[in-house]
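>>> After the sequence you'll find the predicted model.
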Amino acid sequence: MPDVLTRGRNFARRLWLPRAIGLLLSLSCIVSVQITQPVSLWLWILLLANALCWSPLAYWRAVRARDPYRAELGNLLLDCGSAGFWAASMGFNLLPSVTLLAMTGLNMLGAGGLAFWRRGLLAQLAGILVGLVVLRHPVAIETSTAQIYACLPMIIAYPWALGLVSFRLAQQLSRRQQELELISKQDGMTGLHNRTHWDQLVQREFARCKRSGAAASLVMIDLDNFKLINDRFGHQAGDEMLRQFSGLLARTIRTSDLAGRFGGDEFGILLPDTSPERALDLIRRLQERLHDMQAGGPGDRQNVRVGLSCGIAGFDRAYDDVAHWLQAADFALYRAKAQGRGRAEVADPQGVLA
């Protein structure tokens, strides 16, 4: 419910400025006609009140409503009815009337598409009918040169205001789309690629290597003693260790390398154009930099140092698909853990495929 209220209020806020600009500019169109015909005092007062007070009143009405979005749609329909009324008050003077009706119709189209525009058209017809019954002004469609000039600000500035609002909305939507795209690809805790996106990147690299014969290596990583950190210091300490290691990993790999987190203490690195021997060099550098990383204070007798167990698998054309490549790296990781942890093992493609 709070999200619905926020979206509705934001919708009303976006339309506040175009409405305020449109009402002030419409004053020029309507006055240019009204001064040429006898008009009662109450109609002048109504015209000024509509131009100066309706925009803040409409905004207040929308943001105070239980459903701000529906309330603002109602405000737009009232805008259309008002435009129809003022068109009738001008005796349907051609250019001022068409300008008012077209601009309110444009607003309806932008807010709710063709279906809502049709509802706006009915509201305009209702406003025209009210104006005809109440005012009984004679029809005078001729537009003078002065009235043409009086309509130009509305014709020029109002679409500009709507365009500005649409541009800002498009920017917001673009930023939101980028944020959602990032969330869909990124592990929330560490900022590394998540498992799904990392698998897609590995699939793409496998296809590239298969086509070109380029070298590439996969590295599967387990953090040694991570469960002990969780048991001894709690999950907050474990989460902080994951973040520290992820930051260290991101600083150690090249910009072309792709690191991902699978969940828990399991990580993967995709190293394009890299042989298993060069991948081993990277793991050694990572282990050296990891040496000082520990849970607990320096003087704490219960502090726990973190180590790495790694499995490395270079790309081999003998792999039928990417699953074989990942399986090779997994087997190498299990072998490293079985031989005492803190080790890095390189997979034998023939052993995996046998």
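Received it, and whenever you're ready, just let me know what you need. In this text, all values refer to a predicted model and were calculated from it rather than measured experimentally. Residues are numbered from 1 along each chain as shown.
>>> When you work out contacts or count neighbours from here on, use the C-alpha atoms and nothing else.
Noted.
>>> and residue 325, what is it in contact with?
By Cα atoms under 8 Å, 6 or more residues apart in numbering, the contact set of residue 325 is 218, 313-316, 319.
>>> how does it look with 10 Å?
Taking Cα atoms under 10 Å, 6 or more residues apart in numbering as the contact definition, residue 325 lies against 202-203, 206, 217-218, 312-319, 347, 349, 352-353.
>>> out of the residues you listed, which are inside helices?
The helices in this structure, assigned by DSSP state H, contain 202-203, 206, 349, 352-353 from the contacts of residue 325.
>>> could I get those as CSV with neighbour count?
Supplementary listing: the ones in helices among the contacts of residue 325 in CSV, determined by neighbours: other Cα atoms under 10 Å:
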residue, neighbour count
202, 23
203, 15
206, 25
349, 20
352, 16
353, 13
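>>> mind giving me CSV with the residues you listed and columns for distance to residue 250?
CSV is the format used below for the ones in helices among the contacts of residue 325 (distance: Cα to Cα, whole Å):
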residue, distance to residue 250
202, 18
203, 21
206, 22
349, 28
352, 29
353, 32
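>>> ok, those vs residue 292, which is closest?
Nearest to residue 292 among those, counting by Cα to Cα, is residue 202 at 31.0 Å.
>>> Not counting residues beside it along the chain, what's closest to the closest one?
Spatial nearest neighbour of residue 202, excluding adjacent residues (Cα to Cα, 6 or more residues apart in numbering): residue 270 at 6.8 Å.
>>> Next up, a structure to set beside the first:
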Amino acid sequence: MFPKIMNDNNFYTPDGSNKERNPNLSDEDHYNDGLQFAQRERLPRAAGLACLFFPLAAEMVSKPMAGGWWILLVLWTFVWPHLAWQLASRSSDPLASETHNIKVDAILAGIWVALTGINLMPSLALVMMVFITTMGAGGPRLCLVAVFLTLVSCLATLQLTGIAFAPVSPPLTIWLTVPVLLIYPLLFSWVNYRAAIRMEDSRRRLQVMSIRDGMTGVYNRRHWETLLRDEFDNCRRHQRVATLLLIDVDHFKTINDTCGHDVGDEAIVAITRHLQLSLRGSDVIGRFGGDEFAVIMGGTSSESAIAAMTRVHDRLATFRLTSAPNLALHISVGVAPLTEEMAQYREWLKAADLALYKAKRAGRNRTEVAA
């Protein structure tokens, strides 16, 4: 009957990191994180490259270039973003696939920097996109790798094509590049802002799940016992009175066996609601699992706690479940006031457990106080 000491290693700790940084993530979680990562990169890549088409095309018009380069430009700016998404979304490891796509972006950016003759404005836009994307996606390490790939591909393209160095941008190229410099950072920031909001919402939901019982909404055993330890320390430090209750639903196994687990679940929820209606908002209710509840009543004497439990007994005496109108619910309660002899909170919990055992041995459907 007495709850066993918890092992915190058995409880889930929410973490939004991917599997490379958190090996405790499941394969499914790692896949979903990678897919979301690829989705975040999709829109900025598509919009940024589409805008880049125009200043790059303006530079190509000013230089007599073979038709194959035009085909490459169209494929890169309008087809590659969607191909990259397909490669990542269809991969068994979207995170790794999208990281490879980002490296391809860096290589292609270097090629087009070279093909423009390292023209200032288009080159600035390309390098900016590489820096922003890689720093946001993988931090300094990925950024350094991407810069290296961009530099190598640029030098290799210059060597192979023999394109002359032409850094000065004509007015048309400048005006066509300005939208890229404005739109891409804003779009990238907006996409990542939305992702941050979703992550924060998920973190909050996980935080609630980590401290609340999923069925009843009251505190789960792990968090409730933490609150009990804190209450014990505060009461000892400030000489405050407090009372601890352990509550057990009478013959709960019989209810499950004869009426079904759906009725048993409804009974658990009903007991929770009656406790919430009868106790103060400051009283801390927890569910230990199964049919056991526990309540910390700070600043409350054992007499007041017994009076509160009497109200619960009275409410249950006339209450019937909608799915089992012939079933009467009863609870046994153990009450343990905090005493000076208790050296640690588990002694307090043990006293309440002994009082609960006393109530069960005396016939159940009653409240007993620790001796």
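Received, thanks. Because the structure is predicted, anything quoted here is derived from the model rather than measured.
>>> quick one: secondary structure of the residue nearest to residue 202 of structure 1?
Using DSSP: H, G, I helix; E, B strand; the rest coil as the criterion, the local structure at residue 270 of structure 1 reads strand.
>>> what residues are up against it?
Here residue 270 of structure 1 is in contact with 198-199, 201-202, 205, 216-220, 253, 256-260, 279 (Cα under 10 Å, 6+ apart).
>>> what separates stretch 324-337 of structure 1 from the chain centre, distance-wise?
Average the C-alpha atoms of stretch 324-337 of structure 1, do the same for its chain, and the two points are 38 Å apart (Cα atoms, centre = their mean, to the nearest Å).
>>> residue range for it in structure 2?
Following TM-score structural alignment, the partner segment of stretch 324-337 of structure 1 in structure 2 covers residues 347-360.
>>> quick one: that stretch to structure 1 mean distance?
Here the mean offset of stretch 347-360 of structure 2 against structure 1 after fitting is 2.0 Å, by mean Cα distance after the TM-score superposition for structure 1.
>>> Next one: residue 21 of structure 1 relative to residue 155 of structure 1, how far apart?
In this view, residue 21 of structure 1 and residue 155 of structure 1 are 12 Å apart by Cα to Cα, to the nearest Å.
>>> no no, residue 103 of structure 1
For residue 103 of structure 1 relative to residue 155 of structure 1 (Cα to Cα), the value is 8 Å.
>>> any residues in contact with both of the two?
Shared between the contact lists of residue 103 of structure 1 and residue 155 (criterion: Cα under 10 Å, 6+ apart) are residues 22, 26.
>>> ok, residue 92 of structure 2 - contacts?
Residue 92 of structure 2 sits next to 27, 31, 34-35 when contact means Cα under 10 Å, 6+ apart.
>>> Is the aligned partner of residue 146 of structure 2 in structure 1 within a helix or a strand, and which one?
Taking TM-score structural alignment as the alignment basis, one finds that residue 146 of structure 2 is matched in structure 1 by residue 120. Using DSSP states H and E, the secondary-structure element containing residue 120 of structure 1 is helix 94-135.
>>> with structure 2 superposed, average distance for the helix or strand just after that helix?
Moving toward the C-terminus from helix 94-135 of structure 1, the next helix or strand (DSSP H and E) is helix 145-185. The superposed helix 145-185 of structure 1 is, by mean Cα distance after the TM-score superposition for structure 1, a mean 2.2 Å from where its aligned residues fall in structure 2.
>>> how about residue 141 of structure 1, what's its partner in structure 2?
Under the alignment by TM-score structural alignment, residue 141 of structure 1 pairs with residue 167 in structure 2.
>>> Sorry, slip of the keys, the one I care about is residue 177 of structure 1.
In structure 2, the residue paired with residue 177 of structure 1 according to TM-score structural alignment is residue 203.
>>> I'd like the distance between that match and residue 197 of structure 2.
Residue 203 of structure 2 sits 10 Å away from residue 197 of structure 2, going by Cα to Cα.
>>> neighbour count winner among these two?
For residue 203 of structure 2 and residue 197, the more surrounded residue by other Cα atoms under 10 Å is residue 203, and the numbers stand at 15 against 11.
>>> Now do the contacts for residue 185 of structure 2.
Under the criterion of Cα under 10 Å, 6+ apart, the contact partners of residue 185 of structure 2 comprise 44, 48, 128-129, 132-133.
>>> Which residue, other than its chain neighbours, is closest to residue 198 of structure 1?
Spatially, and ignoring its direct neighbours in sequence, residue 198 of structure 1 is nearest to residue 260 (5.8 Å; Cα to Cα, 6+ apart).
>>> in a strand, that's where the one you found is, yeah?
Yes. Assignment of residue 260 of structure 1 by three-state DSSP places it within a strand.
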